[in-house]
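**Student:** Here's my sequence, what's the structure:
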Amino acid sequence: MKKLFFGMLFWVLSTSVFAFQTPSDSVFTLLRTKLEVESPTEKPSVSGNELGNSNLIHKFYANRNFASIWSQKGVLLELAYEMRFEIRQSKFDGLAPQDYHLALVDAYFQTFEANKTAKKANEPADLANLELLLTDAFFGLSEDLERGKVDPGSLKGDWEIERKAGSADYMKLLGDAVAANNIRKNLESLYPKFAIYKKGREVLRAMDERAKTDTLDWKPIKLEKSIKVGDSHTAIPALRERLNYWGYAKEYPLSDPKLYDSAMFLGVRAFQLRNGMEPDGVIGKNTALGLNASPTALREKAAVNLERLRWLPDTVQKLELILVNIANYQLDYVNKLDTLLSARVIVGKLYHESPVFTAQMSYIVFSPYWNIPPSIAKKEIIPAVRKNPNYLSQKNMDVVTFSGKQVNPASINWSAKSFPYMVRQKPGGSNSLGLVKFMFPNEHNVYIHDTPARSLFRKEDRAMSHGCIRVENPAKLAETLLRSDASWTSERIDMAMHQDSEVIVNLPRKIPVVLLYLTFWADSKGEAHFRQDIYDRDEEVLALLKK
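**Tutor:** Okay, here's the model as predicted:
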């Protein structure tokens, strides 16, 4: 009886465990053997290429009894060719195809094509290896598309957006792709949910094609001084050639190739306008830098910024938000996908860089005090008072305790090591915050505010603040944010902005504020927009993308 029991038990187990395996299905056995490594710290590899997603791969194949998905009966399926195509296409996402085993995948494909020509059977071991490589590539590419390849938290710059937690089920995604016989659609579902990402991919694709046929010498042109129309300069021939290359000017007979003539002037203005510069036709530092950028350099800039788009949190997809692109010196108020207000902004200078983060705008302060940060008081205000005892009254400032009690400046020892007070500037036209500030509480103490120095908005380079965002038309922004309350007319807003004490208005809803740093984007028409990397942040991201 015992022999009969154990015999039946063995028969049941063998028929259930191996129900999906035929005697000739050696790929099944090879897959299972490769994935069932003895050491938990050891990752399976193929020809020295480590499988970065081995846990997912093991679970995925265990759930389907180690049946292959990229080949059947010893022959590659069309799905495998599509996956290889998507690996190659990842370069238009600014990613590196070699991160997804492209060289080794190509080598296996060549072997299988040669076998097909020679009417030779494919080796099961080769099929199993390619099976693992393609599946690992799908999982790796899926995560990079959804979350970004680079962890923004590891960057040196002040990027305060944490890396997104992956919400997609990559095993289910691959299962759906296999069932629908469609890799592209399922990978595309992981893209950031705004149109500029796909438009940016198309620009990157176009730049990639340009880079292949580019024959120009893109040696950097450095100018000691600006060139104005009518000037003669040795750099003019090269600059004119680059304008022609990008379609901003046409070739025409020249009596003096070194002369900056009126026809070239029009091309320079068009180039400046497209690239966010002051369209004055003067070839200065920024215009020269823009014309120094080769198709390869612009392709890399686009790649960096597609990665930044993948970092953005879900709040960016909300119906109402305020976007500040630091590199573009611009604020946009967006509601239901419509941009209702755009305004120039002044951002932090190089050593007081505006951080990148998200926060909720919750209130507006009209006629604000400027509570001067201790760092500025120590470095700027206190030394100024030591030199000029009338400095505070001239700047409309007073001194208070941290509980808000007024202190007579004459009673303070301005040479003491400690300064247990707060300096603030009273409301008024000379207040450094201007007549209104827009508050979205955050650990950086950064906010959007007015400024009395309005002439600065006409400058091309507007990285001038201590880190806060100065907005060009604050009254219009306030009117836009308070539009749901009919009592807040433009007249009432103007009156609130000219009081002797603060007027605090809570917004009826919290509005996400997103501070971005994008040096490239593509608009809804697919037109590319490039900006200067004012904080020198692109190179670090590019290096990590290439790593």
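**Student:** going forward, measure contacts and count neighbours with C-alpha atoms only.
**Tutor:** Fine.
**Student:** Could you list the residues in contact with the strand or helix carrying Asn305?
**Tutor:** For Asn305, the enclosing helix or strand under DSSP states H and E is helix 295-311. Contacting residues not belonging to helix 295-311 are listed as 92-95, 145-150, 152, 161, 163-164, 191-192, 197, 200-201, 203-204, 207-208, 210-211, 214, 518-521, 530, 538, 541-542, 545 [Cα atoms under 8 Å, 6 or more residues apart in numbering].
**Student:** Inside strands: which ones of those?
**Tutor:** Here DSSP state E is the test, and these give 520-521, 530 as lying in strands.
**Student:** Stretch 475-495: which residues count as buried?
**Tutor:** Buried residues in stretch 475-495, counting neighbours by 16 or more other Cα atoms under 10 Å, are found at 475, 477-479, 481-482, 488, 493-494.
**Student:** Which pair of those residues spans the longest distance?
**Tutor:** Farthest apart among these by Cα to Cα are Leu481 and Asp494. That separation is 14.5 Å.
**Student:** and the residue nearest the centre of the chain, how far is that from Glu540?
**Tutor:** Centroid check for the chain by Cα atoms, centre = their mean gives Arg308 as the closest residue, at 1.8 Å. Using Cα to Cα, to the nearest Å, we find Arg308 at a distance of 12 Å from Glu540.
**Student:** Just the element for Ala80, please.
**Tutor:** Assigned by DSSP H and E, Ala80 falls in helix 78-89.
**Student:** Over to stretch 470-477 now: how far is its first residue from its last?
**Tutor:** Stretch 470-477 has an end-to-end distance of 12 Å (Cα to Cα).
**Student:** Over to stretch 19-29?
**Tutor:** First residue to last in stretch 19-29 (Cα to Cα) measures 13 Å.
**Student:** from the chain's centre, how far out does it sit?
**Tutor:** Computed by Cα atoms, centre = their mean, to the nearest Å, the chain-centroid distance of stretch 19-29 equals 47 Å.
**Student:** likewise stretch 151-164?
**Tutor:** 11 Å.
**Student:** do the same with stretch 136-145
**Tutor:** Centroid separation between stretch 136-145 and its chain, computed with Cα atoms, centre = their mean, is 19 Å.
**Student:** this one as well, want them side by side:
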Amino acid sequence: MYIKQVIKRYGILSLVFLATLQSCKKSRSDIGAVLFKETKNKVFKKVDSAAYYKVFSEMLATSKDSLSSPQLIENFYKQNNYEPYFIVNFVPKEQLRHLAERYSQASSHGLNPEYFHYSEIKTLTDKIYGKKNIKTKEEAYRDIARLELLTASSLISYSTTLQYGLVNPRKIFARYYMKTEKPDSSFYKKVFAITDLISFLDEVQPKDPSYIKLQEALNNNFVYAGLSPQETKKVIALNLERLRWKNKPATDRYVWVNIADYTLKYVEDGKTNLSMKVCVGKGPDQEPELADYDESEGAVRPHNHQTPQLNSEIYNVQVNPVWNIPESIAKGEIVDHVRKDQYYLANNNIDVYRNGKKVDNDNIDWSEISDGTYSFKQAPGDDNALGKIKFQFLNASNVYLHDTPAQAPFMLDVRAVSHGCVRLEKPLDFARALFGDGEKYNLVKKEVAESTPTSRDIALSEKVPIYLDYVTCFVDDNGQIQI
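**Tutor:** Predicted structure coming up:
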């Protein structure tokens, strides 16, 4: 009747306009028909889509706090008239069963399946596929809505965890400054564009060879010599998480320092062209992954002088460096030495400065000075704490790689002895790797050998990426797992 009145009053153009408005509305699925066809449960034939949409919208509103990316999920369903995207698309051919099956295998990644609501999704999936499990329409509405929400939320968290990690490393390491990529909105939105569920789950599986090797070891109950099965499992799980963090080298040429293993590698075109021992920042406990990682608090407590985790670019080599002694070392060590030995400064070639000007330390009453009054610099020479070469890269912690006159620590298995910088076993070899044979490297060798050393900066023609990382379990160049 209404349409006849519209035609009579406004003509055929109005009818065309009304038809256009109707066509602009997104069509809605017959949810009940889809589910009945797959399960043969007659209750689904009674399902009213409009009644379901009401239940779903209410459940979405009350469940947001428990969802991953709740705003993204809410926006998607609002824009799509609360259509059950995953139920309609993946209940057919029992595709949705693969989701619970995949979550059940999360332990192969060192992850708890319950992070992804495995038990509840498995229960709801089995219930929906059962021919007589759901008895009433009201029960159907609730279960369909709950499974739809859990599927959306868990796919977001599962894909994000495998591709970017479960935890934010900055929240568990006090001295973590590595550039670490995080997912953006386009990554999250891929979940709502899935057309093949199994292919998507396969796609988010990490492909890194080291990750796969550690994953296989975890699945095969590998036990590392000297560790218990439980300790081995924990270390592998922690390092699988580390491998999921997107902070790895993306260039063919880079320097990688493993703080935990006290080693440096110079890598070019995927091959390790140089490796050496290093000494790193000291702490009272050298097994922080096992001793300091508190799962209840999710935190690694930092030790004083720990070498920070960071990435930067080596841009400069300083030959015969001057050591500007940090205030923390000056007040904690240098002043105490001077109070005990009046010749300490002269014997160690250390000059004293006040307000940027060099002063005569014989006129200083060391018993009465306060912190920060004086600064200290050690001149170039054989006894300089930085040795003959310092390799510089920008970082907020003011650490660098350097030579050292203290060679004995390189004979130790545990080489956590520095104030935070990284001491190199073979600094000249490292300089050669960075510069290559030629004029600049020859200049480095010449300056190092000078009997009256003068500090000199020599810039790299091309900056070289450097990563100071902390990895307690890795696959070595021979394909063997090391812990």
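**Student:** hmm, back to that, mean deviation (superposed) between the helix holding Asn305 of the first structure and the second structure, please.
**Tutor:** When the second structure is superposed, helix 295-311 of the first structure averages 1.9 Å from its matched positions, counting by mean Cα distance after the TM-score superposition for the first structure.
**Student:** In terms of secondary structure, what does the following helix or strand past that helix contact?
**Tutor:** Next helix or strand after helix 295-311 of the first structure toward the C-terminus (DSSP H and E): strand 320-325. For strand 320-325 of the first structure, the elements it packs on are strand 330-335, strand 503-516, judged by 3 or more Cα pairs under 8 Å, 6 or more residues apart in numbering; DSSP states H and E.
**Student:** which residues in the second structure does strand 320-325 of the first structure match up with?
**Tutor:** Strand 320-325 of the first structure lines up with residues 253-258 of the second structure when matched by TM-score structural alignment.
**Student:** just how off-centre is whichever strand or helix holds Gly32 of the second structure within its chain?
**Tutor:** Assigned by DSSP H and E, Gly32 of the second structure belongs to helix 31-39. How far helix 31-39 of the second structure lies from its chain's middle: 42 Å, per Cα atoms, centre = their mean.
**Student:** Give me the buried stretch members for the next helix or strand after it, please.
**Tutor:** Next in sequence after helix 31-39 of the second structure, counting helices and strands by DSSP H and E, comes helix 49-63. For helix 49-63 of the second structure, the neighbour count (16+ other Cα under 10 Å) marks 49, 52-53, 55-57, 60 as buried.
**Student:** Looking at the residues you listed, which is nearest Lys331 of the second structure?
**Tutor:** Leu60 (58.9 Å).
**Student:** Now do the helix holding Gly32 of the second structure against helix 49-63, angle only.
**Tutor:** 90 degrees (axes from the mean of the first three to the mean of the last three Cα atoms, to 10 degrees).
**Student:** Correct me if wrong: Arg84 of the first structure contacts Val105.
**Tutor:** Yes. Using Cα atoms under 8 Å, Arg84 of the first structure is in contact with Val105, at 7.5 Å.
**Student:** re the thing from before, switch the ones in strands among the contacts of helix 295-311 of the first structure over to CSV; also include distance to Gln360 of the first structure.
**Tutor:** Listed next are those as CSV, based on distance: Cα to Cα, whole Å:
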residue, distance to Gln360 of the first structure
Phe520, 25
Trp521, 24
Phe530, 28
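**Student:** right, and out of those residues, which lies closest to Asp169 of the first structure?
**Tutor:** So of these, ranked by how close each gets to Asp169 of the first structure (Cα to Cα), first place is Trp521, at 29.0 Å.
**Student:** The second structure: which residue goes with that closest one?
**Tutor:** Per TM-score structural alignment, Trp521 of the first structure is aligned with Phe474.
**Student:** so that match touches Ser210, yeah?
**Tutor:** Yes. Phe474 of the second structure sits in contact with Ser210 when judged by Cα under 8 Å, with a separation of 7.1 Å.
**Student:** so how much does the match of strand 320-325 of the first structure differ from the first structure once superposed?
**Tutor:** After superposition onto the first structure, stretch 253-258 of the second structure sits on average 1.3 Å from its aligned residues (mean Cα distance after the TM-score superposition for the first structure).
**Student:** Identify all contacting residues around that stretch.
**Tutor:** 263-270, 464-471.
**Student:** What of stretch 431-447 of the first structure?
**Tutor:** With Cα under 8 Å, 6+ apart as the contact definition, stretch 431-447 of the first structure has outside contacts at 354-355, 359-370, 396, 425, 427-429, 448-452, 467-469, 474-475, 497-498, 513.
**Student:** do the same with stretch 453-465 of the second structure
**Tutor:** If you take Cα under 8 Å, 6+ apart as the criterion, stretch 453-465 of the second structure is touched by 249, 251, 253-255, 311-322, 380-381, 434-435, 440, 444, 447.
**Student:** now do 7 Å
**Tutor:** Here stretch 453-465 of the second structure makes contact (Cα atoms under 7 Å, 6 or more residues apart in numbering) with 253-255, 312-322, 380-381, 435.
**Student:** Which residue, other than its chain neighbours, is closest to Ala384 of the first structure?
**Tutor:** Tyr391 (6.7 Å; Cα to Cα, 6 or more residues apart in numbering).
**Student:** ok so, going back, how about the helix holding Ala80 of the first structure, which residues are buried there?
**Tutor:** Applying 16+ other Cα under 10 Å to helix 78-89 of the first structure flags 79-80, 82-84, 86-89 as buried.
**Student:** just checking, what packs against that helix?
**Tutor:** On a contact count with 3 or more Cα pairs under 7 Å, 6 or more residues apart in numbering; DSSP states H and E, helix 78-89 of the first structure meets helix 183-188.
**Student:** Stretch 368-388 of the second structure: end-to-end distance?
**Tutor:** Span of stretch 368-388 of the second structure from end to end, Cα to Cα: 35 Å.
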